Structures are given as structure tokens and as C-alpha cells.
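Enquirer: The amino acid sequence is not available; the structure is as follows:
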């Protein structure tokens, strides 16, 4: 069993257009000067630079954009044995770092994911598994970025990284977490779920996401990435929108289906 000291975890944070580190106070719920966690901040900006004198906070300013590019840059510049992916609009819960390290003590899996609570009366973000277990193909779809932790050496040894075609700022602006975890799954490195809550995040309106052209386009790309039957998948998604009352007219439904198909076709073109 591997053992990790309490300071052997780095929190990898992607952000944009920041000129200072005071946004970290919201994440850690404490003054900047009191933050002792090891942090790697990737600040993507054409005009804003962050500087730091802190020994435990490393900053990389990058003029390249794309969430997955930011994630990969953070992994490359990390140095701790354990890493935790973090968004810049979350709150880290008390004892989360200690709990993550303890989970990696116990579980040999390279990737371990956790739970998120919402700001609405501490309600959980999803209906998670009720116990600790390996992820299934289906459960990978609902993993949030700040739930992902990993053993850095194992990740790099497997050649795993975020696919830079997916995620905000990329060609397909969604589903980067699913592709990352699915790639691990198919390397026989099944990510493991640990039923402990480590972070808080605002609740998302899933109905709005389902009709968002950005999301539909990316889901078409995911269907192609998974080598599914695109004709079947586009009509299945269209029927879902119709059944849920999320489209108001047949013309709108046709346009949504076409957006799904375009995403699939554009993904196939990108890999040929």
C-alpha cells in the first residue's frame, strides 16, 4: 500500500483573465495569506498576468485558451504524488484534502472520484452510488471536474491526458471529463468512486443544458467518439427533447437534430 504525506497533494485550478490570486479565498473560504494547500493555477489570458511569492502556490500564465489545454498544462507543471482537479467557482469542504489522501492510501486505483454537494441545503449534486465501488460506463457521464483526483505517476505512466478537442474553448465545448475517464476505463484502469463529499457547487439546470446547442453539438461528437450509430442517436436525442417538452416546434426539433449530426460529422472529420 502506498502512503502519502498530507502535503503530497496539489490542487489544479483552471481560470481565465485573472490579475491576482484573491479568487482563491472563495474556494478555500479563508484569507489568501492563510492558504497552506499546494496549488497550481493556470491563468489563461491575453492581457492579464498573475504573480506570486507564495511557496505553495504555483502560477502558470498562458495565452492559449481551452479548458482541456489548461488541465493538461496543470498536470505537466504539477509535482505532487496526488492531484485534484478544481474549478474556480467551487468551495472546498473542511477536511477534503485529508479525506482524499486517505482514500488514495486505501484504494490502488489511479483515478478516484468523489461527491459534490450543492448550495441548496447541502443536497448532493447527483444520485451517486450508495457505496464505494468502481465506476461503470454509465456513471462516467456524471462526474464533475472537482470530483476528479488521481495519482500523478500512474496517470503519466498510462499516457492519460485530457482530449483537447473537448471542453470549453475547444471544438466540442463539453464532455471533457467523460472522454478523459472513458479513455482510462478502456485502458483497463477503471476509475473508482469514493462516496465522500469534498466540494460544494451551485446546482445546474439540466433542462437548459439539454437544449443548449453547444452541448448538443458536443453530444453528437461523443456519439461519434464512441462509434455509435449516428442516425439512431440523433433521432433518439430528438425524441428525448420532444418527450420532455424541451422543444417548441418541429422546425426547432429538426435544427437540434441537425446540430447533433453536425457535431458527429465534424468529430469524424477531425480524426481522419
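Expert: Okay, I see it. As the structure is a computational prediction, the values presented were derived from the model and not from experiment. Numbering: from 1, shown residues only.

Enquirer: Going by C-alpha atoms from here, please, whenever you check contacts or count neighbours.
Expert: OK.

Enquirer: how close does residue 68 sit to residue 106?
Expert: 29 Å (CA to CA, to the nearest Å).

Enquirer: Specify which residue of those two has the higher count of neighbours.
Expert: residue 68 (24 against 11; other CA atoms under 10 Å).

Enquirer: Is it correct that the more buried one is in contact with residue 162?
Expert: Yes. With contacts counted by CA atoms under 8 Å, residue 68 reaches residue 162, the gap being 5.5 Å.

Enquirer: Now the common contact residues for the two.
Expert: residue 176 (CA atoms under 8 Å, 6 or more residues apart in numbering).

Enquirer: in the longest helix along the chain, what counts as buried?
Expert: Counting residues, the longest helix in the chain under DSSP state H turns out to be helix 250-271. Buried residues in helix 250-271, defined by neighbour count with 16 or more other CA atoms under 10 Å: 253, 256-267.

Enquirer: out of those residues, who's nearest residue 176?
Expert: residue 267 (13.7 Å; CA to CA).

Enquirer: just how off-centre is stretch 229-249 within its chain?
Expert: 26 Å (CA atoms, centre = their mean, to the nearest Å).

Enquirer: repeat for stretch 64-78
Expert: Distance, centroid of stretch 64-78 to centroid of chain: 12 Å (CA atoms, centre = their mean).

Enquirer: The most centrally placed residue in the chain: what's it in contact with?
Expert: The residue lying closest to the centre of the chain (CA atoms, centre = their mean) is residue 145, at 2.5 Å. By CA under 8 Å, 6+ apart, residue 145 lies in contact with 85-87, 177.

Enquirer: Below is an additional structure, to be compared with the one above:
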């Protein structure tokens, strides 16, 4: 079983991130260059490493380019601020051998020395509600399953998009379920995240965040977007009540809903 890491990064001036991330297997690196003054390394197309420079931006574009340039049996979605534990290859391989019917497997990660994103104490098959909690760096998948179903990240969404700055991973996973793929959760942590880096999209609970969330919820389900908007507004109220009032938050999400429909139709 060939496991391949799909790494999205920006403005790298060398190949050192492979060692920094403790990657020991094949990898595809998409290096989006937005600073023309940088001395960037040349493209590579070697047996274990493809390093591709592109003068573009957008996380979903980067993910899709990595998928299109991949060749592994199992693909692992990666950012550049991750550190993979020494046994990650064995853990991923074992999980797919145990769950031969799984098309996608969601793993855990650690941050600040604590176990994070461990939804359940035991493995289980995930449904739509479960997928609302998943982060992109938890996602692994059988490449053939994704390619055969023509599933990609929606480039309207994600950091660097000209439209909406979040939600691309949830939309991707919803599409997997809608097209009949099976998604399993493994309560095993395979990596840690460096939380010292500032988020590239979260600037607090402002109008833009709620606007984008409204678009995300509509993309997830045009049937249940009302429920998703209201549950988010109520569930997160304690976190944002000092930044924006409830009615304004809900109105911003409905504006995002309408904006998405105007683009998507």
C-alpha cells in the first residue's frame, strides 16, 4: 500500500519542510508563490518527491492540484505546520487494512501537548453531522475512490479564495457521502499541529465569518441550511456575543446564503 502526502504550502525557499514535518514517504508539495522577490527552489519530479511551484493562491486550488499530481493508493491531506509521528505510516496502513471497505479515514491530531479532535473513544462510521467537526489535516482517502467519483475541493471555499475563507473540507466530505463513499473515524493521533502560527483565515467573529458560514451551510445542504445557520448562531453565541449581536450574526449568514446561490446558479 503506497501512502502519499499531499502538502499545501506557500512561499517556500527550499525543500526543508519535508524533514521539518518528519515525512518519510512519498509526497506531493504544492508551493504557491505570492512573493515574486523570493528565490524559490526549482520544481522537482523525483521518485519520492514532487515539488511544484505555482504563481497562484487558494488552498482548495492547491489541494486539487496535489490530488491531480498524486499517484499513491492512499492520500493524506497536509498543511505545512504539521509534525507526523514516527509510526504514522504504520497507523494509516493498518487502519485501511482493517477497514477495507472504507474510502476515507479520519484520524486525530494533538495540539499544545493535548489530544484533540478525538470525537469518540472507539472507531465508528461517520455521518453528515459528524463531518461538521472534521479539520482538513485529519483527512486521508483512497485515491481511486475520489478520482472515480470526480470529487474535488470546491475552489469557491478555503483560505485564499476570492469568495469564502472556510468550510472546504466539510463540503469535500459531504460530497464523499453524497456520492456513496464510506467514511470511518479512527481514534488514533498521527500528528501534532504547531499552534504558534496565526490562523490565515480566522479574524474573530465578524461579519465576514458569518457571511462565509452562511455560504458554507448552503453548499453543505440547500435543504437544511436554515437549521445549520440557526444552530451555529445559538451554539456559538457565548463565543461571539461581545463582538456581534445574535440578529446581526444570523442576518450575515443569510446574506452569505443568498450570495452563494447567486454564484452557484
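Expert: Good, I have the coordinates. This one's a predicted model, so the numbers in the text were calculated from it and none came from an experiment.

Enquirer: ok, back up a step: so what does the residue nearest to the centre of the first structure match up with in the second structure?
Expert: Matched by TM-score structural alignment, residue 145 of the first structure corresponds to residue 136 in the second structure.

Enquirer: Stretch 90-98 of the first structure corresponds to what range in the second structure?
Expert: Using TM-score structural alignment, stretch 90-98 of the first structure pairs with 82-90 in the second structure.

Enquirer: Quick one: residues in contact with that stretch.
Expert: Counting by CA under 8 Å, 6+ apart, 3, 20-23, 25, 190-194 sit against stretch 82-90 of the second structure.

Enquirer: redo that, cut-off 7 Å
Expert: 21-23, 190-194 (CA atoms under 7 Å, 6 or more residues apart in numbering).

Enquirer: Look at it and report the distance between its end residues.
Expert: Start-to-end span of stretch 82-90 of the second structure (CA to CA) is 18 Å.

Enquirer: buried ones in it?
Expert: Quick answer for stretch 82-90 of the second structure (16+ other CA under 10 Å): 82-84, 88-89.

Enquirer: which among those gets closest to residue 71 of the second structure?
Expert: Using CA to CA, the buried residues of stretch 82-90 of the second structure come closest to residue 71 of the second structure at residue 89, 16.4 Å.

Enquirer: Specify the local secondary structure of the closest one.
Expert: helix (DSSP: H, G, I helix; E, B strand; the rest coil).

Enquirer: hmm, back to that, list the ones among the contacts of residue 145 of the first structure that the second structure also has?
Expert: Of those, the ones still in contact in the second structure (both residues aligned by TM-score structural alignment, their matches' CA atoms under 8 Å) are 85-86, 177.

Enquirer: Quick one: which of those is the most crowded by neighbours?
Expert: Top of those by neighbour number is residue 86, holding 26 neighbours under the definition other CA under 10 Å.

Enquirer: quick one: contacts for the nearest residue to that residue once chain neighbours are set aside?
Expert: Nearest non-adjacent residue to residue 86 of the first structure, counting by CA to CA, 6 or more residues apart in numbering: residue 146, 4.4 Å away. Counting by CA under 7 Å, 6+ apart, residue 146 of the first structure makes contact with 85-87.

Enquirer: what range in the second structure matches the strand ranked longest in the first structure?
Expert: The strand spanning the most residues in the first structure, taking DSSP state E as the definition, is strand 192-201. Per the alignment by TM-score structural alignment, strand 192-201 of the first structure matches residues 184-193 in the second structure.

Enquirer: Helix or strand: which one has whichever residue in the second structure pairs up with residue 220 of the first structure?
Expert: Matched to the second structure by TM-score structural alignment, residue 220 of the first structure sits across from residue 214. Using DSSP states H and E, residue 214 of the second structure sits within helix 207-220.

Enquirer: So what touches that helix?
Expert: Contacts for helix 207-220 of the second structure (CA under 7 Å, 6+ apart): 164-167, 171, 174, 225, 228-229, 249, 252-257, 260.

Enquirer: quick one: that helix to helix 246-264, angle?
Expert: Here helix 207-220 of the second structure points in a direction 50 degrees away from that of helix 246-264 (axes from the mean of the first three to the mean of the last three CA atoms, to 10 degrees).

Enquirer: Now do the helix or strand just after helix 207-220 of the second structure against helix 246-264, angle only.
Expert: Next helix or strand after helix 207-220 of the second structure toward the C-terminus (DSSP H and E): helix 225-235. Orientation note: helix 225-235 of the second structure sits at an angle of 150 degrees relative to helix 246-264 (the same axes, to 10 degrees).

Enquirer: all helices for the first structure, in order.
Expert: 24-28, 67-77, 96-106, 152-157, 176-185, 206-211, 213-225, 230-243, 250-271.

Enquirer: separation between the match of residue 145 of the first structure and residue 1 of the second structure?
Expert: For residue 136 of the second structure, the distance to residue 1 of the second structure - CA to CA - is 22 Å.

Enquirer: Equivalent analysis for residue 59 of the second structure, please.
Expert: Residue 59 of the second structure is 27 Å from residue 1 of the second structure, by CA to CA.

Enquirer: Could you do residue 190 of the second structure as well?
Expert: With distances taken as CA to CA, residue 190 of the second structure is found 17 Å from residue 1 of the second structure.

Enquirer: These two: who's more crowded?
Expert: Between residue 190 of the second structure and residue 1, residue 190 has the larger neighbour count (other CA under 10 Å), namely 20 against 10.

Enquirer: Which residue, other than its chain neighbours, is closest to the more buried one?
Expert: Closest to residue 190 of the second structure by CA to CA, 6+ apart is residue 88, at 5.2 Å.

Enquirer: With residue 112 of the second structure instead?
Expert: Nearest one to residue 112 of the second structure, counting by CA to CA, 6+ apart, is residue 195 at 6.9 Å.

Enquirer: now residue 102 of the second structure
Expert: residue 182 (5.2 Å).

Enquirer: just checking, that neighbour touches residue 104?
Expert: Yes. Here residue 182 of the second structure reaches residue 104: they are 6.4 Å apart, a contact under CA atoms under 7 Å.

Enquirer: Show me which of those two is the more surrounded one.
Expert: More crowded of residue 182 of the second structure and residue 104, by other CA under 10 Å: residue 104, with 27 against 18.

Enquirer: Test my guess that that one contacts residue 184.
Expert: Yes. Here residue 104 of the second structure reaches residue 184: they are 6.3 Å apart, a contact under CA under 7 Å.

Enquirer: What number of residues are in the vicinity of residue 249 of the first structure?
Expert: 10.
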